[in-house]
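J.: Have a look at this prediction, sequence included:
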Amino acid sequence: MHDFVFPAVTLPESARLLRQQVREFLKKEKDAGTFTPRKNSWSDGDAEFSRKCGQAGYIGMIWPKKYGGQERTALDRYVMTEEMLAGGAPVGAHWVADRQSGNQILRHGSERARELILPQIAAGECFFAIGMSEPDSGSDLAAVRTKAVRAEGGWKISGTKVWTSSAHRAHYLIALVRTAPKEEDRHAGMTQFIVDLKSPGLKLSPILNIYGAHDWNEVVFDECFVPDDMVIGEVGGGWNMVTGELAFERSGPDRFLSTYQLFLASMERLGETPDVRSVNEIGRFVAHLTTLRRMSTSVAGMLTKGEKPILEAALVKDIGTAFEREIPEIFRQLIPSEPLMDDQSKDFDALLGMSVLKAPGFTIRGGTREILRGMIAKGLGLR
């Protein structure tokens, strides 16, 4: 049975100084008209803004300098991330590469992959997508059917990935595929590959969301060749790779700050003398946010020590996405508004409307609540 413990973390002085530097960077860019605060900034990307983040040293911060990094701590990176999200910065282009894909390559990739890809990511010039989900498999990653077979100098991949966010804007995809037939151990026989999205034998098709925007994609592999030095970790060890990767994906402030801009705008709309119910709801949200920050920074501290807080990360993700999903539901009831479907408008009605529209997906992306709660219950010895 797993004991859930979230030790308190004291942010170092370097993190305090960095927080001020990031705020000054964002103010300078906003004043210059580079961006306006976005509603759900980590899924809203701007390639030019990503390059500016790279120039400022805000991508790949924890990586070795030889690969373009800054050799800073996970807590320093946490502070930078928090400020970017709280400021509504359009960081979506480099988000996946910085948050998880680059870390996978650093820890488990070949030296050629590190030297080729990591400096490009750190410069804000190389973006990644995640190839996990497949048709008819839901959140059951063990049901992966896309397969890779041996070829001279590498592997040929065939199959389909779906709901692949931002693949049309990415340069690479990390795909989880089968390299051996299914056996009694459902988690065996899978491998992660770094796939160049310009490779022959690969086709992207858009999946439009309810208001017509192109966020997702279907990715079809037809004997798409991937060289041996683009394998991540050991062949057949993909399950351990992907579960370790999810600790980076599930525990950060992006899992509770997606509707932070709406939270701020709603408090401003309610004014200095909100009614009793509004005061109670604001107080409750602030208390939840404070607790989530404590849990999330604790996970960042564990990652700094080289630990793998997979279950703790799952708990942060479950509670955090419930929090960010609840914000639009509550303020929709408290503030008279006619929500709009307009992802470009800065108007409150559009901010509320788009948040209401996107919020149901918060508890699905990165693993559904049902899957996560099953993991947590198993960790507690309840199943």
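T.: It's in.
J.: C-alpha from now on. contacts and neighbour counts both.
T.: Will do.
J.: Report the contact partners of residue 224.
T.: 155-158, 199-202 (CA atoms under 8 Å, 6 or more residues apart in numbering).
J.: Next secondary structure after the host helix or strand of residue 22?
T.: Using DSSP states H and E, residue 22 sits in helix 13-31. Next helix or strand after helix 13-31 toward the C-terminus (DSSP H and E): helix 47-55.
J.: okay, the angle between that following helix and helix 13-31?
T.: Interaxial angle of helix 47-55 relative to helix 13-31 (axes from the mean of the first three to the mean of the last three CA atoms, to 10 degrees): 150 degrees.
J.: Quick check: which helices or strands does helix 47-55 pack against?
T.: helix 92-96 (3 or more CA pairs under 8 Å, 6 or more residues apart in numbering; DSSP states H and E).
J.: Please enumerate residues in contact with stretch 198-210?
T.: Against stretch 198-210 from outside (CA under 8 Å, 6+ apart): 163, 167-168, 171, 214-225.
J.: Residue 283 and residue 50, how far apart?
T.: 35 Å (CA to CA, to the nearest Å).
J.: One more: residue 64?
T.: Counting by CA to CA, the gap from residue 64 to residue 50 is 20 Å.
J.: how about stretch 16-29: buried residues?
T.: Buried residues in stretch 16-29, counted by 16 or more other CA atoms under 10 Å: 18-19, 22-23, 26, 29.
J.: neighbouring contacts of the strand or helix carrying residue 266?
T.: With elements taken from DSSP H and E, the one containing residue 266 is helix 260-270. Outside helix 260-270, the residues that touch it by CA under 8 Å, 6+ apart are 37-40, 86, 88, 278, 282, 324, 327-328, 331, 335, 348, 351-352, 355.
J.: also this one, for the comparison:
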Amino acid sequence: MSWDVRFTPIVLSERCETLRGEVRDFLTQQRKAGIIPEVPTRVGMDYSADFSRSLGERGWLGWRWPKAYGGHEGTALERYVITEELLAAGAPVRAHWVADRQSGPVLLTFGSEAQKQNYLPRVAAGECFFCIGLSEPDSGSDLASLRCRAEKIDGGFRITGTKLWTSNAHRAHYMLALFRTAPATPENRRSGLSQFIVDLSTPGIEVRPVLNLAGEHDFNEVHFDGVEIPDDSLVGTLHMGWRQASAELAYERSGPERWLSTYHLLARLVETLGPDVSEDIRTQIGELLVDLVTLRQMSLSVAGMLEAGQEPTVQAAVVKEIGTRFEQRIPRVAHQLLSARSDYDDQDNTVRDLLEHAILWSPAFTIRGGTTEILRGIIARGLGLR
């Protein structure tokens, strides 16, 4: 039995704090220009291709990547600081998010030299956006049951099937997707899967909107009707996509977005309630703040592991599982505390708008990056309990 799943405390360097100041100065300028709101009224990330390009111009995308691929050879902790400040400010980072966070690192690790040269400099410049092709109509968290096929043909592959819940597919240039290239075996359901880069402008691809509870178009259903892609679309080794996708999900699950999605609501809640509150309210707010600080330290620790070249799959799953419950608890506590006040109807629209948006969005926090049940299975295996 193994219980050695550690989170080593991280102390940020002086360079990290200097970089933090540079990012904050830039964000202050963006607020003055009206590009970022003074006080966000929505949870999650907004989309702006222009803003992503402005980050690319400053060198804040592809931060850790080799200079040969448009990167800046910075550290994982420096990138963490950049990301943390952008999210805390409510910056519109949706356009480049997936490409910078996970698609790029996957290509760095498993991609061919031609793929690295082709895609990574454009991602680092904020000009090339990716989406994630994992879930399917009958294969949500159980990715081993994927049925969307990539059949080998002369010169490439023919794709048939459907991906679902594909965030931003209607605006991304490419999808990094996991397809079935051979039947699974009874001994290993995870076999026979491969990763591909799919140009979403390829004929035969239909992107259908799936509106969320807030009436917004973020999710999509992407249908592939005999779509032909070239041989060089394959990422890594044929039939070895499960390991690659697992590494990709570690990048997705461990970042500060796992505890900052509803941060604005918490900050506005504290401001609205003010200092003159009951002991019970102080306790509830204090518990949320303690969890916030703890999650940040755990997430920083995962960034430190990535910097050391480790694959913190279990630690990332822990951060995601705890972070999801934290993000969903904030709107519940906010609703309870605000609705109990006699002056709730007189409160400013900002906190009410944030609360309403968070309530509508919070169910999605459980889905993205893996459901709670799947994550707990990963954690249990990592602890030697399964």
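T.: Sure, I can see it. Note that this is a predicted model, so its numbers are computed, not measured.
J.: Stretch 267-282 of the second structure maps to which residues in the first structure?
T.: Under TM-score structural alignment, the counterpart of stretch 267-282 of the second structure in the first structure spans residues 264-279.
J.: Now do that stretch: distance from first to last residue.
T.: 14 Å.
J.: ok now it, how far from the chain's centre?
T.: Put simply, stretch 264-279 of the first structure sits 30 Å off its chain's centre (CA atoms, centre = their mean, to the nearest Å).
J.: For it, which residues meet the burial criterion?
T.: Quick answer for stretch 264-279 of the first structure (16+ other CA under 10 Å): 265-267, 278.
J.: now do stretch 143-157 of the second structure
T.: Buried residues in stretch 143-157 of the second structure (16+ other CA under 10 Å): 143-152, 156-157.
J.: What about the residues you listed, which are in strands?
T.: 149-152, 156-157 (DSSP state E).
J.: Would you reformat these as JSON lines and include distance to residue 47 of the second structure?
T.: Below are these laid out as JSON lines (distance: CA to CA, whole Å):
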{"residue": "149", "distance to residue 47 of the second structure": "31"}
{"residue": "150", "distance to residue 47 of the second structure": "31"}
{"residue": "151", "distance to residue 47 of the second structure": "34"}
{"residue": "152", "distance to residue 47 of the second structure": "36"}
{"residue": "156", "distance to residue 47 of the second structure": "33"}
{"residue": "157", "distance to residue 47 of the second structure": "32"}
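J.: from the residues you listed, which is closest to residue 194 of the second structure?
T.: The shortest gap between residue 194 of the second structure and any of those belongs to residue 150, at 8.4 Å (CA to CA).
J.: Provide the aligned range in the second structure for stretch 356-368 of the first structure.
T.: The aligned range for stretch 356-368 of the first structure is 359-371, by TM-score structural alignment.
J.: Spatially nearest residue to the equivalent of residue 65 of the second structure over in the first structure, not counting backbone neighbours?
T.: The pairwise alignment with the first structure assigns residue 65 of the second structure to residue 63, based on TM-score structural alignment. Nearest non-adjacent residue to residue 63 of the first structure, counting by CA to CA, 6 or more residues apart in numbering: residue 69, 4.3 Å away.
J.: What count of nearby residues applies to the one you found?
T.: 21 (other CA atoms under 10 Å).
J.: rewinding a little: may I see the buried residues of stretch 16-29 of the first structure arranged in TSV, with distance to residue 179 of the first structure as well?
T.: Listed next are these as TSV, based on distance: CA to CA, whole Å:
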residue	distance to residue 179 of the first structure
18	43
19	44
22	43
23	46
26	45
29	46
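J.: Just the closest of the residues you listed to residue 319 of the first structure, please.
T.: Using CA to CA, the buried residues of stretch 16-29 of the first structure come closest to residue 319 of the first structure at residue 19, 25.2 Å.
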